[in-house]
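[1] Quick one: sequence and predicted model below, then my questions.
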Amino acid sequence: MNDDESAFSSAVDKEMTALIATLHEAGRRLEELTGGEVDAVLGPDGTPFLLQHAQEKLRLHEVARQAAILNALPAHVVMVDNQGSIVSFNRGWQKFAQSNGLSTELTGINYLDACGDGGEVAEGILSVLAGDSSSFAIEYPCHSPTQQRWFLMTVTPLTHSASTGAVIMHLDITDRVQAEVEMKSLNRVYAMLSQINALVVRVKNLDELFAVACQVAADAGDFRMSAIVMVDPKTKQMTSIVSAGKDEKLLTDIKKLLASPEGMKKSIVSTVIEKGKPAISNNVKIDTRFVFGDQYADAGVNSAVVLPLLISGEAVGVFALYAREIDFFQKDEIKLLVGLATDVAFAINNIEKQKRLNFLAYYDELTGLANRNLFLERLSAYMYKANSEGHQLAIGLIDLDRFKNINDSFGRLTGDALLKKAAEWLKDRFLDTTYLGRIEADCFAIILPLVKSEGHLESLIENTMSAFLAHAFEVNSNVFRISVKSGIALFPDDGTDAVSLLKNAEAAMKIAKKSGVNYLFHTQSMTATTADRLALELRLREAFDKDEFTLYYQPKVNIASGKMVGAEALIRWNDPHIGLIQPDTFIPILEEIGLINEVGRWVIKQAIKDYLSWREAGLNAVRIAVNVSSLQLRNRNFADDIEQAIASDPRVAAGLEIEVTESVIMGDVEQSVEILQAIRDLGIPITIDDFGTGFSSLSYLSRLPLDILKIDGAFVREMHTEKGGKMVSTIILVAHALKLKVVAECVETEEQLLQLRKLDCDQMQGYLFSKPVPADVFEKQFLSLS
């Protein structure tokens, strides 16, 4: 540039400087003159010029507007310049920093430094600042000591020009993430439920159920660990534990803890068993109910639930599930898992019931020995072996003598305990339990798989029976020594199949019992006897259907006046082929075939019918005593049957009396008292029959609801002896002291009657006055017009 050009340029600069100064001054003057009310002026061509004050005001307004927008956003927002330094931030960011103990002085801090070198977040921000990316976003967890949180971070340029900086926004997405995590855990639980429910339907044994259920929980349910613990219902101690999972040491420690009574008491399992309600912990590390605390966390377990397995309201075990996540078990999961525990408990109950049914199908529940069905199967196998090896086989039956009397006198519980003791004795003697079975209530069966000779077999039987009799069976402080009867059948002589062989052994045993011998081998004639018995059973059923039973009546006489004061109803069977059959022949069979209750009800109804008929005819009808069997008295509905029978006519109660033998009452004293008292409350007297022949003592009389005591005929027949006379005298004195009337039965001579009169006995019954007679004969001979 020459000198002229330089001078011109300098002049222009000065002029421009002066012009700018003039414009600023003009603007200032205008603002002063207008009091700041004028924002712009127009040039000569009408173009507006914004004054300096207006420009500043507009800038401040824009800043305020942007700040208001940022503060209204539901996010934490910072703005950074093109170097990553924070130039501004919104109120949300400030509150977040304050609530988490962070610095609120952020302006000027480089945001990139907080992200670490080379991190994914730092690289994303730099990419946006450099203009390489139009945006960047990432989701990340940001948990505090008190809660779990997740955020969405987005980075966008501040303007279209990348060099001006960026806006970084953090949006709290905890609710959305937690919802997704809820949904994820539910899907896990649903998958587990589906597989375990399929297992419940399919599996038939507990070991498989427990093992597979725990493995499904670990696999499909994605639980860190799972365990099923079963306990004894009485002791509440662990009986078994099955588990699956990723931490063997922790599982081993849990098993070790629960194995001891002291450890079980300290465990959460004990609490759940006792209360029958789930125990839930969403942070086991700080939950003092879960005794392993830090060890859980070290094993990757943060949440746990222990669910009771309830059967009929009682916890029989627990299903424990251990999750990795804190706060895993929420309301929906717990609802599903409680349902799962219910399904598993149902499966346990179902398997146990099926197991019991299978057991009962082949084994005797009381003794654990083979029942009749299994015994026959085993007998068939031993017979096949004996046939193939060419030797004889025998079966022997052992029937306990007078077991029914023991059962009636001491009660069924004592009888059952005695049968268990007898079964244990047989197990100890024969060792191999496949030889043994219980085929009837008090009858055991034994297989003797190899018979060397007939003498050897007899020796074995005699030794066994002698040893059994010599053994003292102690039950509830009572000592029993029991003789037995036995029937023996040989293969192949007495049967070529198991059913026939057992049937023939039974025939031999029945003959042995009737004849009084200890044992008998089967003969052909015994089979005919058994067939006769079966035919008799069938004829008895037909007799009841065809109304072939009838009642005979035997008078009861007042000893002082000699007048009839009552009668005993006695059943007879009027068989059209044989004729009149006495009750001793068919009553035991009626009891065995379960017909005694129906026949007993018929007797009561017929006695009532005869009594009312005599009254309607104007005859002096007397009270009728009806005998009751043990099976009738054991029926808890018996009193209701009596009440229903007398409900038809208010006169009936005055014409009925119930007779029960002493041994029947003593079979179950408590139940007998309850039922007899209910009958007595209906206005019906109670007589104890055959007194003195059972196992009771006179002291029991004060406990029983009785009105009449009947002395057994055996004592009456022995009254002529000093001992017999004292016995009858004592019975009468004690009975009168208890305000009971006394009836002597089987009185057949004048001497007996004279002695009874001297002893002040109230009534007598026997052939001296009359034998039992049919109803029509009784009516004509003994009932006069009233």
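    Okay, I see it.
[2] C-alpha from now on. contacts and neighbour counts both.
    Fine.
[3] what distance separates the helix or strand encompassing Glu262 from the centre of its chain?
    For Glu262, the host element (DSSP states H and E) is helix 261-266. The chain centre lies 24 Å from the centre of helix 261-266; the measure is C-alpha atoms, centre = their mean, to the nearest Å.
[4] Output the contacting helices and strands for that helix.
    helix 248-259 (3 or more C-alpha pairs under 8 Å, 6 or more residues apart in numbering; DSSP states H and E).
[5] Tell me the buried residues in the helix it packs on?
    Judged by neighbour count using 16 or more other C-alpha atoms under 10 Å, the buried positions of helix 248-259 are 250-251, 254-255, 257-259.
[6] what does stretch 491-502 give?
    Of the residues in stretch 491-502, those buried (16+ other C-alpha under 10 Å) are 491-492, 494-495, 498, 501-502.
[7] Put this next to the previous one:
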Amino acid sequence: MPQGKDAKTILVVDDEPQVLAAMEDLLEDDFRVLLQTSPKAALKLLEHESDLSAIISDQRMPGLSGHEFLGIASRLSDAPRILFTGYSDLDAVVAAVNKGQIFGYITKPWDPKELRRVVNKAVAYCQLHRALLEEQRLLHHLMDSVPDSIFFKDRSHRFQRVNRAAARDLGLESPVACLGKRVGDFLDPALAETIEAQERMVLQTGRPVVDLVGRLGDRWVSATVAPVVDEKGQGTGLVGIARDVTDRLRLEERIARLTRAQAVLSGINGLIVRVHDQHQLFADACRIATGQGQFHQAWIGLVEEGRVVPVAADGVSLAALSPMPVDSAPGRAEHPLDTIVASALRDQVPVAAVECVEGMTTLVLPLVMDRTAVGIMALSAMETDRFDAQEVALLREMAGNISFALDHLHKALRLDYLALYDGLTGLANRSLFADRLAQHVARAQAKRRLMALILVDVERFRSINDSLGLDIGDEVLREVARRLSAAAPLTDTLGRVGADCFGMLVPEVKGAGDVAHLVRERILPCFDTLIQAGGEQLRLSARVGAALFPDDAEDGESLFAHAEIALKKAKDTRERLLFYATGMNKRLAQALRRETQLRTALENGQYVLHYQPKIDLRDGRVTGLEALIRWNEPGCGIVGPAEFIPLVEELGLIHDMGDWVMSQAVTDFQCWRAQGLKPPRIAVNVSALQLARDDFVDGMRGRLDRDEAARACLDLEITESVLMRDIQACIPKIAALREMGVQVYIDDFGTGYSSLAYIARLPLTALKIDRAFVSSIDASSEDTTIVSTIIQLAHSLGLKVVAEGVETADQAKLLRLLRCDEMQGYLISRPVPAVEIEAMLAAPKLI
């Protein structure tokens, strides 16, 4: 009988000893043979002798039949089971073999060769089966030892085998719970459908899917799925392996973030080298942050008057960003971002927080100059777990570099500023002022216009420095600069051109009178009030020198030199203002005298009214009068309005003069009535300044309510050019006047480019055709057409037409043929004093 660990053991059970002996003789050369005459004894043996290679049992035995015994033995040993049987039991035995309950059978009497063949086959099967079981056990052990999920599925996507890691990922404790089920039994239906769609593609194409990354709960998984094919190449199922790559992806993302942060840092460092403009620096920095850094949005804000004001942005419009307070406290902030901005500015360290909107995380980096937070840079990402310590360190370095660049730009700007501006007053220094002077001279020359240069010297300024100190002297200069800046016609026309001397450019003037008026009304009053400086109250005075281009010089340099000469003369002669040209000073003195006289002309009764009649073109009757003011200038006689009205308006006397004209016209009207005459209504001209006053309409209403004669006689004439300056404001005023019964005429019609749409909306009485068209109506077909068109237009709008400047009978005849309603002009009468108009009023008709 073979011995040793490799010996194969066979158990033979039969109730006939002679059969056992025969079996032993036949098999003992090749196997270790155990013999038992009782099934019960054999079962007891199996309890401690289970490592058998085969079990042979007789079918017919007392107590237990052979197949009953083998059925119990199968639970105690995996050895193949062979049954001895006679022919009478053969059908039952064959059925048991087919059902897998026994390995095989041997009929009695047996053939020794057949017996040995069956036994050897059973032993070989046992050996192979156990090897397969060991391989299977080893495979299962290996699968369960792998930390990755491994699974096998059939073509219906049902699990055939999974390891413990796969079961755990599906939320199960045992792999057995997965068998026969689909992934949809454990996961969200939408996710399950996505997984099985990929598996169907693998089955259809026969090609594996490699490294398919997807989310599984709060983890990320990389799966590789391949088809399982049989020996014919037909797909029978799927095999897959899935690995948790959450940590790997997080690491990759972190590396990518740091790489992007480094790219932002590098990009902005390059930007700092080549960009020398603050706005471009900020705008490009934001673009680099959203581009190379892949931030959702980036913006920069600067601290201005207690607020952080956004000045540059990318990924979000500046209009969507609101200024935020620099001292917002937690709990009182209107927006979560307000709190972290205030914290970043206060502590001067980066602060990150998750915003309520769309789960966006924003990192706020302070921009610090000279240990003071001057602004912030905000970077926003859509991840809620963004910005680890290393990334923040890189971005903080980036913010530090931006702060350095900002400081450098500010210092460079300060140097540039001091090269062109006076550091004390902020005005242009002599160099910049000279450059601006040259530019203004060039423009004046190109446009053929007159311009002026004014130099203002602060008197006795050196004594202030010597007696009160430089600090007070500096305060005085700053205050003088502030006052002169308010008086300057334009913000860039003033400069400090000497220690105590200021220059002022006047880009366009009509003559020396404009300059004198500016000096008298705007510049010299700057020195009328006391200046407070260092607790002292100082009264200053100034001398002024002026020169005109091109009258006094051909270029800016010469103009400046001549203005300096004029200033020196003014200081030497103690004059408040002197021009470079001597004759100009004489004309200026005359202009000043005229201005003084005009200021007192009204109270001295020097104004008079002349009247020019308007007549009906059909019957020659007088239908109206136009009141025209004249000035009886002392020593000169009667002066026409063109020579003094502009100066009256400039002096602000036009309103008082207008009131006088209306009052005098009413007085003359009442005198004519007292003489038994029937005077027509009197038209008074209204200037642009009068009409622009908010109380003009109320003033007219009050006059008409107080004086019935005024209501009976006063009409108004407004030139078309005045009307078109602000037609929208004029429409309600004219409507109000018409409601009072005042007739309103548009004077000089045809010269102001008025819109027909607006004319139609105005409640006018009549249009007065400008004399420029009437004077050539009998010589120019073009003017005739214009006049005819105006008449037809006016009549279609229900307006009368008055022709001005009619001087010949032919003009009157043609106007009558064109159906013009009224006319006035030298053909009838020049403007004459009130006493001379009486005869015309008494006549039944004038032509």
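    Sure, I can see it. Nothing here was measured: the structure is a model prediction, and the numbers come from that model.
[8] Which member of the buried residues of stretch 491-502 of structure 1 is positioned nearest Tyr190 of structure 1?
    Comparing those against Tyr190 of structure 1 with C-alpha to C-alpha places Ala498 closest, at 54.2 Å.
[9] Identify the residue of structure 2 aligned to that closest one.
    Using TM-score structural alignment, the equivalent of Ala498 of structure 1 in structure 2 is Gly556.
[10] And that match, how far from Ala263 of structure 2?
    Separation of Gly556 of structure 2 from Ala263 of structure 2 (C-alpha to C-alpha, to the nearest Å): 53 Å.
[11] and if you look at Glu575 of structure 2?
    Glu575 of structure 2 is 70 Å from Ala263 of structure 2, by C-alpha to C-alpha.
[12] How about Ala542 of structure 2?
    62 Å.
[13] now Met23 of structure 2
    87 Å.
[14] got a list of what the spatially most central residue of structure 1 touches?
    Centroid check for structure 1 by C-alpha atoms, centre = their mean gives Ile311 as the closest residue, at 3.8 Å. Ile311 of structure 1 makes contact with 345-346, 349, according to C-alpha atoms under 8 Å, 6 or more residues apart in numbering.
[15] Need the residues you listed in a markdown table (columns: neighbour count).
    As requested, the contacts of Ile311 of structure 1 are exported to a markdown table (neighbours: other C-alpha atoms under 10 Å):
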| residue | neighbour count |
| --- | --- |
| Ala345 | 23 |
| Phe346 | 17 |
| Asn349 | 17 |
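[16] Keep only those of the residues you listed that are in helices.
    By the criterion of DSSP state H, membership of these in helices covers 345-346, 349.
[17] These into CSV, with extra columns for distance to Thr433 of structure 1?
    CSV is the format used below for these (distance: C-alpha to C-alpha, whole Å):
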residue, distance to Thr433 of structure 1
Ala345, 34
Phe346, 34
Asn349, 29
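[18] Please identify which helix or strand holds Ile395 of structure 1.
    strand 392-400.
[19] Please spell out which residues along that strand are buried.
    392-400.
[20] what's the angle from the next helix or strand after the helix holding Glu262 of structure 1 to helix 248-259?
    Next along the chain after helix 261-266 of structure 1, taking DSSP H and E as the criterion, comes helix 268-275. Counting by axes from the mean of the first three to the mean of the last three C-alpha atoms, to 10 degrees, helix 268-275 of structure 1 points 40 degrees away from the direction of helix 248-259.
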